[in-house]
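1. Would you be able to build a 3D model of this:
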Amino acid sequence: MNWEQIPLGPLQTNCYIVADDKKNCLIVDPGEEGKKLINRLEQRKLKPQAVLLTHAHFDHIGAVDDIRNKYNIPVYIHINEKNWLMDPSLNGSQFFMMGQIKAKQADQLITSEGEMTIGDFTFVVFETPGHSPGSVSFYFKNDGFVVAGDALFQGSIGRTDLPGGNHDVLINSIHKKLLVLPEETIVLSGHGDTTTIENEMDSNPFLNGF
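-> Next up is the predicted model:
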């Protein structure tokens, strides 16, 4: 299993391509620039199986329909944000003067934590709300990485001043769901560089003293 980070759009939101040795792949958070992302998938001769969304803020969903329509694959999102793709007031796009960003409803709703299998991919879904009410993280245990969306960043945490955000809930999510992972686990964040659980336990100023 391998992963590739592709920053997309004006906010340079990290999209992740998670691929296996059979050229199948999952697309996590296709935030913008659908043509650029499709060109990369074609260049690598990958076969997308699904779109996974860590949450439905506008900068993470801008190319959802481009990818879904091109490859005829399902989109997964947590049930707590089932209406956000279609609603700029919920996904935040109407507040940032970047145009109203909408996508069609998700094809599949994530209703609980636990192991999920899509094709040959098996991973664990953690509910990690706080940045948004339906934020989730995708943990690929055997490969030692977790896609954490905007919950946890290198040296920082997600903002909580958007609809449904809650600072205390986010801090609890990080401590109860992410920091309990093996310290060597690589954290693939929604923005910026990757990090590790160990690094954030040792040096993240937002998590010290909890």
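
2. use CA for all of it now, contacts and neighbours both
-> Will do.

3. residues near Phe121, how many?
-> Using other Cα atoms under 10 Å, Phe121 has 16 other residues around it.

4. another one to check against the first:
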Amino acid sequence: MKYQIIPVTPFQQNCSLVWCEQTLKAAVIDPGGNIDRILDAVREHGLTLEKILLTHGHIDHVGGAAKLAEQQRLPIIGPHVADKMWLEQLPIQSQKFGFPASAAFEPNQYLQDGDEVTVGNSVLKVFHCPGHTPGHVVFWSEADKLAFVGDVLFRGSIGRTDFPGSSYQALIDSISHKLWPLGNDTRFVPGHGPMSTFAEERQSNPFVADQLLQ
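-> From the prediction side, this is the model:
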């Protein structure tokens, strides 16, 4: 699987364009905005968009999803149904955070822990990782040892847990029980900021380093 990180919105959210090298079929993970920028990358690589994948319902991750889906006739898949409240509150979120007006929407499919989604011949495994939001999911390519973790984990930090429905302990449990077993050699694309590896975070992350969780 190939990928390109496309920072979008004033929050510089890491939207990811992912595609199968054999079929050139692609998906967009977390199109928070700047749809033209995303579609430019699709055209640059000669890809065919298949679907939109969402990690969670915060507007910087989903603000452009409905418009992109309508323009390109794409299904929206994810997040977990526990984030339905966040998708229903998109009009409020857009006002609160100064984003363009965004209507509430319902995805074509909610995801559950253990689901798999395909992008061409590539497979992404789904892990329900609540904490930052109750319905947050993570996408993992076992073949590439590559995870798209949204706002669960960052290089040197973790997701905020001061939102309605957030839970600090649930987030710590998601990271230690769902992400770490995927292997230290797993690289990850966070929702914001630079990439890292699980090994690096287990060694030095001031919130979830191994010495802190023992």
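
5. did I read that right, Gly37 of the second structure in a helix?
-> You called it Gly, but residue 37 of the second structure is Arg. Yes - counting by DSSP: H, G, I helix; E, B strand; the rest coil, Arg37 of the second structure is found in a helix.

6. What does it correspond to in the first structure?
-> Aligned counterpart of Arg37 of the second structure in the first structure: Lys36 (TM-score structural alignment).

7. The first structure: strands as residue ranges?
-> 2-8, 13-19, 24-28, 47-52, 75-78, 108-110, 114-118, 121-127, 136-140, 145-149, 152-153, 156-157, 186-189, 195-196 (DSSP state E).

8. Tell me which residue lies nearest the centroid of the first structure.
-> Thr54 (3.1 Å; Cα atoms, centre = their mean).

9. The second structure: which residue goes with that one?
-> In the second structure, the residue paired with Thr54 of the first structure is Thr55, using TM-score structural alignment.

10. Now do the same contact list for its match.
-> Ile29, Asp30, His61, Gly78, Pro79, His136, Val137, Val138, Phe139, Val149, Gly150 (Cα atoms under 8 Å, 6 or more residues apart in numbering).

11. same deal with Ser93 of the first structure?
-> Neighbours of Ser93 of the first structure in contact, by Cα under 8 Å, 6+ apart: His57, Phe58, Asp59, Gly99, Gln100, Ile101.

12. same check, this time on Tyr3 of the second structure
-> Counted by Cα under 8 Å, 6+ apart, Tyr3 of the second structure has contacts Ser16, Leu17, Val18, Trp19.

13. Tabulate those in a markdown table, adding columns for distance to Trp86 of the second structure and neighbour count.
-> Formatted as a markdown table, the contacts of Tyr3 of the second structure follow (distance: Cα to Cα, whole Å; neighbours: other Cα atoms under 10 Å):
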| residue | distance to Trp86 of the second structure | neighbour count |
| --- | --- | --- |
| Ser16 | 21 | 23 |
| Leu17 | 23 | 23 |
| Val18 | 25 | 22 |
| Trp19 | 28 | 27 |
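
14. which of those residues are also in contact in the first structure?
-> Mapped onto the first structure and checked by both residues aligned by TM-score structural alignment, their matches' Cα atoms under 8 Å, the contacts of Tyr3 of the second structure keep the contacts Ser16, Leu17, Val18, Trp19.

15. The residue nearest to the third one when sequence neighbours are not counted and Ser196 of the second structure: what is the separation?
-> For Val18 of the second structure, ignoring the flanking residues on the chain, the nearest one in space by Cα to Cα, 6 or more residues apart in numbering is Tyr3 at 4.2 Å. Separation of Tyr3 of the second structure from Ser196 of the second structure (Cα to Cα, to the nearest Å): 15 Å.

16. can you list the strands of the first structure in JSON lines and add distance to Phe206 of the first structure?
-> JSON lines is the format used below for these (distance: least, Cα to Cα, whole Å):
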{"stretch": "strand 2-8", "distance to Phe206 of the first structure": "24"}
{"stretch": "strand 13-19", "distance to Phe206 of the first structure": "21"}
{"stretch": "strand 24-28", "distance to Phe206 of the first structure": "26"}
{"stretch": "strand 47-52", "distance to Phe206 of the first structure": "27"}
{"stretch": "strand 75-78", "distance to Phe206 of the first structure": "26"}
{"stretch": "strand 108-110", "distance to Phe206 of the first structure": "28"}
{"stretch": "strand 114-118", "distance to Phe206 of the first structure": "27"}
{"stretch": "strand 121-127", "distance to Phe206 of the first structure": "20"}
{"stretch": "strand 136-140", "distance to Phe206 of the first structure": "19"}
{"stretch": "strand 145-149", "distance to Phe206 of the first structure": "16"}
{"stretch": "strand 152-153", "distance to Phe206 of the first structure": "10"}
{"stretch": "strand 156-157", "distance to Phe206 of the first structure": "6"}
{"stretch": "strand 186-189", "distance to Phe206 of the first structure": "16"}
{"stretch": "strand 195-196", "distance to Phe206 of the first structure": "15"}
